[in-house]
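Q: build me a model:
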Amino acid sequence: MSPSVLPPLSLYIHIPWCVQKCPYCDFNSHGLDRRKDQTLPEQAYVQALLQDLEQDLHWVQGRKLHSIFFGGGTPSLFSPQAIDQILAGTAQRIPFEDNIEITLEANPGTVEQGRFEGYYTAGVNRLSIGIQSFSPDKLKRLGRIHNRHDAIRAAESARKAGFTRFNLDLMHGLPEQTEQEALADLQQAIDLQPDHLSWYQLTLEPNTAFYQSPPPLPEDEILWQIQESGQAMIHQAGFRQYEVSGYSLPGSEARHNLNYWQFGDYLGIGAGAHGKISQLNAAGTGLDKIIRTTKYRSPKQYLSAIQPLSDQKIIQQEDLPLEFFMNVLRLKEGVPEALYQARTGQAIASTEPILQHLRQLGLLQTGTGRLATTEEGFSYLNAVLEQFLSAE
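A: Next comes the predicted model:
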């Protein structure tokens, strides 16, 4: 095995600050303290990111970068000049693939036309715009800082700035949301002509304000109707569901996310960023181990760290089946069977009893040469994955 047959390598860059923390968000994000007139430590953070990347270069192992994703928090709080510095510094350290995808998450309440143009000039070629809803009432309930006009203007500004690829991030099952309201949100998003939609149900995650004080959510019957009607609307508009919450026009799948779901490798830099790396053995003939990395969560601690790596964890052999399948089975088409050994270093025969049981239950496809769920299995994905969890 050589570096050329290692998994593709992506880079995730975490920007941890927001204007304010949303009550449903469980990501490592930190609202700016306006009472203290807090300002972004933009330049200090740019330098910390590049130092962080420098210390991770031994994981590259001769590969080029397949994709880059700026997530958060709210990356669009950073100036185009800062994003340009980060991308230029990254390119000096790791070569890019010719068709690299570079995505930046943007909040409609923090962007303007000139900013989008600046990001595009810096090398960003895809945006993910966090709309969540177009309803004034629902946006207020979600703690969002933008309004309906901001959301529509952001999508229009992205196109004017030159972006042919942009995702709209939309949630359903919002507090007291009706089916009609959810579908109106979805239709408005489709009308803005993105090439990709992330459409998913609001869930109450631990360590969030909503979890501590749950808002009144729609009944299960309404949630089911929203899901059924919404997916039909999305399909009618020409989008294809290719993963659990991802819908794209043909050829517009998010390459960065696909690399995650295909158990590819990614470096993670920034406060609280996670990475997953496959390491070759000394002879370069096979995988030695797969490692997950985590960086300091606290932005203050991250900025002051001499070495911003807080944890490394080798994925144990007995945990690899669950780790692999909880990613690849998110994809409607799954992956070729051969990918299991290529990405884990294990023979697929080790998982055959579980796979056979799932096929007998009608939850996993048979005779296709692929590791993929059936339609029923995709609908009950958690139950499928529990089979691998119980086998540990």
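Q: contacts and neighbour counts: CA atoms only from here.
A: Fine.
Q: in the strand or helix carrying Tyr120, what counts as buried?
A: Applying DSSP states H and E as the criterion places Tyr120 in helix 113-122. Within helix 113-122, the residues scored as buried using 16 or more other CA atoms under 10 Å are 115-120, 122.
Q: and which of those is nearest to Leu217?
A: Of all those, the one with the least separation from Leu217 (CA to CA) is Phe116, at 34.8 Å.
Q: also this sequence, please, to line up against the first:
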Amino acid sequence: MALIAPPLSLYVHMPWCVKKCPYCDLNSHGLRDAPPPYADYIDVLLADLDADLADFGAALHDRPIVSVFFGGGTPSLFAPGLVARFLDGARARLPFADNAEITLETNPGTVEHGRFDGYLAAGVNRLSFGIQSFDDDKLKRLGRIHSAAEAEAAVKSAQDAGYTNLNLDLMYALPQQTLDGALADVARAVGLAPTHLSHYQLTLEPNTAFAANPPPLPDDDHAWSMQEACEAALAAAGYGQYEISAYARPGRRCTHNLNYWQFGDYLGIGAGAHGKVSGTATGQVHRRWKAKLPRAYLEAAGGPARIGGDGTVDAAELPFEYMLNALRLIDGVPMGDFAARTGLDPERLKAPLQDARRRGWLTDDAARLQTTAQGQRFLNDVIGLFLD
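A: Take a look at the predicted model:
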């Protein structure tokens, strides 16, 4: 079956942060004595983009960019003028949708962000704050360098600068956290009136400081109680859950993340960035990721050494990859999207779909791929059914 070109996004990885958090398994690198070469990095990002466009140009079909996401690390370590230089360069190379969502991740500490009005003038129309908690003790345990008061002040500062589209990241099941503590964090976040909230459980990821020396975390039953209670509190405050860990005011769902979950395409620019491009002519899904270490990425300067890995996704792996994203959505996706985004016959899903529905993990709607409440709780098991 033929692949149909999905929406196209742009992910830009900014790898530096002030200090590496003990729970973080992302490609982030704490600041050393000498400041990072921020301006040089912008030049290399644009060279990387040029090289990817040369490689994938035929598959992009002049599709407009529907979203840009600056992730990290802490992208707001880059001054607004540098962010503007990248966006201006990207717009000169690619068409942008008129309503393109452009998100910049930022942390609340005053040393970690530039002037918010500067980012707004640069073209960034959405900010995502890595707050994690409003409890100073929990912030200290998480290795964060900001306080609850600084978090509130930073959000209000962004709103005063003119931002009307803000996401706040919160964690739950933190070291020795109680149910009341998790609900208090949600209440403080809601009080700031963001348009979007990401609320996810702290997990121990391999190769992190927390994995080597685990802190005392709530058990699974207590973590589930926190999740259920916080979901109810967010719903009562007007935030609709549309993904396992994402909640939004009406009309404020994150375009960029929705494109991931709906198996859309995205160019990945920057150290360690991952990308996905659908080849409608070849009928294949191509994945590419970049050299992980900032020094190696910078030295490649847009050349072949910038690529850390490259290749098409085997057809046998596509059902799992598709479900890994699509089944995170609370409302699911139309069944027809599977064939359009993978080029595969839906018959390949017949056996695992029957198994999932028999277990009560998926709804009985044959026209839609959608988990039940039980399926959401055991999502990893549901997705595992689609492994080759």
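Q: so which elements touch the helix holding Tyr120 of structure 1?
A: When contacts are defined as 3 or more CA pairs under 8 Å, 6 or more residues apart in numbering; DSSP states H and E, helix 113-122 of structure 1 sits against helix 80-93, helix 148-160.
Q: go again using 6 Å as the cut-off
A: helix 80-93 (3 or more CA pairs under 6 Å, 6 or more residues apart in numbering; DSSP states H and E).
Q: ok, Lys19 of structure 2 touching Gly30?
A: Yes: using CA atoms under 6 Å, Lys19 of structure 2 makes contact with Gly30 at a distance of 4.5 Å.
Q: of those two, who's got more company?
A: Lys19 (16 against 13; other CA atoms under 10 Å).
Q: so which helix or strand takes in that one?
A: When the helices and strands are read off by DSSP H and E, none of them contains Lys19 of structure 2.
Q: give me the contact list for the helix or strand containing Trp224 of structure 2.
A: Trp224 of structure 2 belongs to helix 220-236 when assigned by DSSP H and E. Contact partners of helix 220-236 of structure 2, identified using CA atoms under 6 Å, 6 or more residues apart in numbering, comprise 173, 179, 183.
Q: hmm, back to that, tell me which residues are up against the helix holding Tyr120 of structure 1.
A: So helix 113-122 of structure 1 is in contact with 80, 84, 157, 161, going by CA under 6 Å, 6+ apart.
Q: report the inter-axis angle for the longest helix seen in structure 2 versus helix 80-93.
A: Under DSSP state H, the helix in structure 2 containing the largest number of residues is helix 38-60. Orientation check (axes from the mean of the first three to the mean of the last three CA atoms, to 10 degrees): helix 38-60 of structure 2 against helix 80-93 gives 20 degrees.
Q: give the buried residues for helix 38-60 of structure 2.
A: For helix 38-60 of structure 2, by 16+ other CA under 10 Å, it's 41-49, 51-53, 59-60.
Q: out of the contacts of helix 113-122 of structure 1, who's nearest Leu320 of structure 1?
A: Closest to Leu320 of structure 1, out of all of the contacts of helix 113-122 of structure 1 and judged by CA to CA, is Asp84, at 37.0 Å.
Q: which non-adjacent residue is nearest whatever residue of structure 2 lines up with the closest one?
A: Counting by TM-score structural alignment, Asp84 of structure 1 lines up with Ala84 in structure 2. Nearest non-adjacent residue to Ala84 of structure 2, counting by CA to CA, 6 or more residues apart in numbering: Ala122, 4.4 Å away.
Q: pick out the residue closest to the middle of structure 2.
A: Asn257 (5.7 Å; CA atoms, centre = their mean).
Q: wait, doesn't Asn167 of structure 2 sit right on Leu197?
A: Yes: counting by CA under 6 Å, Asn167 of structure 2 touches Leu197, with 5.3 Å between them.
Q: quick check: the longest strand along structure 1 compared with structure 2, mean distance?
A: In structure 1, assigned by DSSP state E, the strand with the most residues is strand 96-106. Superposed on structure 2, strand 96-106 of structure 1 shows a mean distance of 0.4 Å to its aligned residues (mean CA distance after the TM-score superposition for structure 1).
Q: tally of neighbours for Arg370 of structure 1?
A: Neighbours of Arg370 of structure 1 under the rule other CA under 10 Å: 16.
Q: so what does it match up with in structure 2?
A: That one, Arg370 of structure 1, aligns with Arg368 by TM-score structural alignment.
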